[in-house]
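Student: What follows is a protein structure lacking sequence information:
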């Protein structure tokens, strides 16, 4: 039986493009996880100037599984000892893919954090789709509980966000970052943990350089 698309996601995807649709899509690198994502066909056509401006004003990041998120979710499922028994925050959670992987890997507790309220709706619906549960929170800087690990994927798309690296280590003694944007990354105590090839789902035909995802770990 096909799971109906949640009304909440149908409603909010229209903020990006009234013609856009949502469907459950399995992730090629994490086949055990499916997400409610924007329909590929609705993004594969020529857009009018007005449509482009609307997409730019509301890009609906939560409606895509970005390359960094897919890599981080896959690596967590491959290395559950990173997560097992820990209290983890997925910062900039978007679709919630990494939070879902953390629950599957045996985390003691998972918090999906995103400042976009629509992303938190997406997180809740994607958790339900995968039969898991976690908490949602809207603001890292108002979160005053102790964490064992903070995880963030694809949040360094703007170099101004690099200041977050220091803030993350104030919030948790162990931080795991996945990023495909920053070149010449040199931010001690963060140390490179490997590079992986991936893609965004649906595939946006991004430049090859954005398909290479680097993992970094920082500890205090």
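Tutor: In hand now; what should we look at? What you see is a predicted model; the values in this text were computed from it and never measured.
Student: Going by C-alpha atoms from here, please, whenever you check contacts or count neighbours.
Tutor: Will do.
Student: Could you pull out the strands in this structure for me?
Tutor: 22-27, 30-38, 87-91, 109-113, 135-137, 149-153, 174-179, 191-197, 212-219 (DSSP state E).
Student: Contacts for stretch 140-160, please.
Tutor: Identification of contacts with stretch 140-160 by CA atoms under 8 Å, 6 or more residues apart in numbering yields 66, 68-69, 72, 86-93, 113, 137, 161-162, 168, 171-182.
Student: before we move on, the earlier item: figure out which of the strands of the chain is closest to residue 126.
Tutor: Closest to residue 126 of the strands of the chain is strand 30-38 (CA to CA; 5.6 Å).
Student: Could you pick out the buried ones from the contacts of stretch 140-160?
Tutor: Buried subset of these (neighbour count, 16 or more other CA atoms under 10 Å): 66, 68-69, 72, 86-93, 113, 137, 168, 171-172, 174-182.
Student: Below is structure B, check it against A:
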């Protein structure tokens, strides 16, 4: 059973991952796993809970890598601004925003392991950020958020629609909204404007091909 304190979660992550540079953002170093099934099973066993979602915190997914690359290459997007990394997973996008000069970064994910991973990955890259386990979809977008970054958010149809409505409300309130996505089944491309497309190296552990065409999109 995992010690369900922040320290216990960090210890589990450190024990079951290694420091690696994601292929599309080699200037970043993250605590990542090599195979999804073993760490998925270990997480379920440690938490004594079956049917958990995949450990999104343990991998650099294609959409997150693309969005992090775009932020690192265009630091003016986040420099000096308050940024939310929505559904942050490993925190790769939030770490990239912090390295690019964001005034404040909040990594938001309902999985407590994601918060632990984000803090470890921030420390590994010499930056600081904040985390929250609160479901931001339960309330209007924070008015203080100037930039909202969301990678790989369209795995499930109902959730994808809910997230896009929330992001649209954030855009209407004045935030810049950017989304990284490799063409997931429920991604509503007709609602966004493509900014750039990358060929992101990935793994068949996570995707259906070793190089995934992935784009960064903006809400118009």
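Tutor: Looks like it arrived, so ask away. Everything numeric in this text was worked out from a predicted model, so none of it was measured.
Student: What would you report as the TM-score here?
Tutor: Here the superposed chains carry a TM-score of 0.78, computed using TM-score structural alignment, normalised by the length of structure 1; 199 aligned residues with a CA RMSD of 2.9 Å.
Student: hmm, back to that, now tabulate the strands of structure 1 in CSV and tack on distance to residue 128 of structure 1.
Tutor: Output for the strands of structure 1, formatted as CSV (distance: least, CA to CA, whole Å):
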stretch, distance to residue 128 of structure 1
strand 22-27, 12
strand 30-38, 10
strand 87-91, 17
strand 109-113, 14
strand 135-137, 12
strand 149-153, 21
strand 174-179, 25
strand 191-197, 28
strand 212-219, 28
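Student: nearest to residue 103 of structure 1, of the ones you listed?
Tutor: Distance to residue 103 of structure 1, taken as CA to CA, is lowest for strand 109-113 among those, at 6.7 Å.
Student: The residue mapped onto residue 196 of structure 2 from structure 1 and residue 7 of structure 1: what is the separation?
Tutor: Aligned counterpart of residue 196 of structure 2 in structure 1: residue 194 (TM-score structural alignment). Distance, residue 194 of structure 1 to residue 7 of structure 1, using CA to CA, to the nearest Å: 39 Å.
Student: Repeat that for residue 196 of structure 1.
Tutor: 35 Å.
Student: Out of the two, name the residue with the larger neighbour count.
Tutor: Under the neighbour definition other CA atoms under 10 Å, residue 196 of structure 1 and residue 7 were set side by side, and residue 196 has more, 16 against 8.
Student: which ones are touching the more buried one?
Tutor: 71, 212, 213, 214.
Student: Map the first one across to structure 2 for me.
Tutor: Matched across to structure 2, residue 71 of structure 1 falls on residue 66, judged by TM-score structural alignment.
Student: So what's the residue count around that match?
Tutor: Neighbour tally, residue 66 of structure 2, other CA under 10 Å: 30.
Student: go on, residue 207 of structure 1?
Tutor: Other residues within reach of residue 207 of structure 1, judged by other CA under 10 Å, total 9.
Student: Report the angle between the longest helix anywhere in structure 2 and strand 211-218.
Tutor: Longest helix in structure 2, counting residues (DSSP state H): helix 157-172. If you take axes from the mean of the first three to the mean of the last three CA atoms, to 10 degrees, helix 157-172 of structure 2 sits at 40 degrees to strand 211-218.
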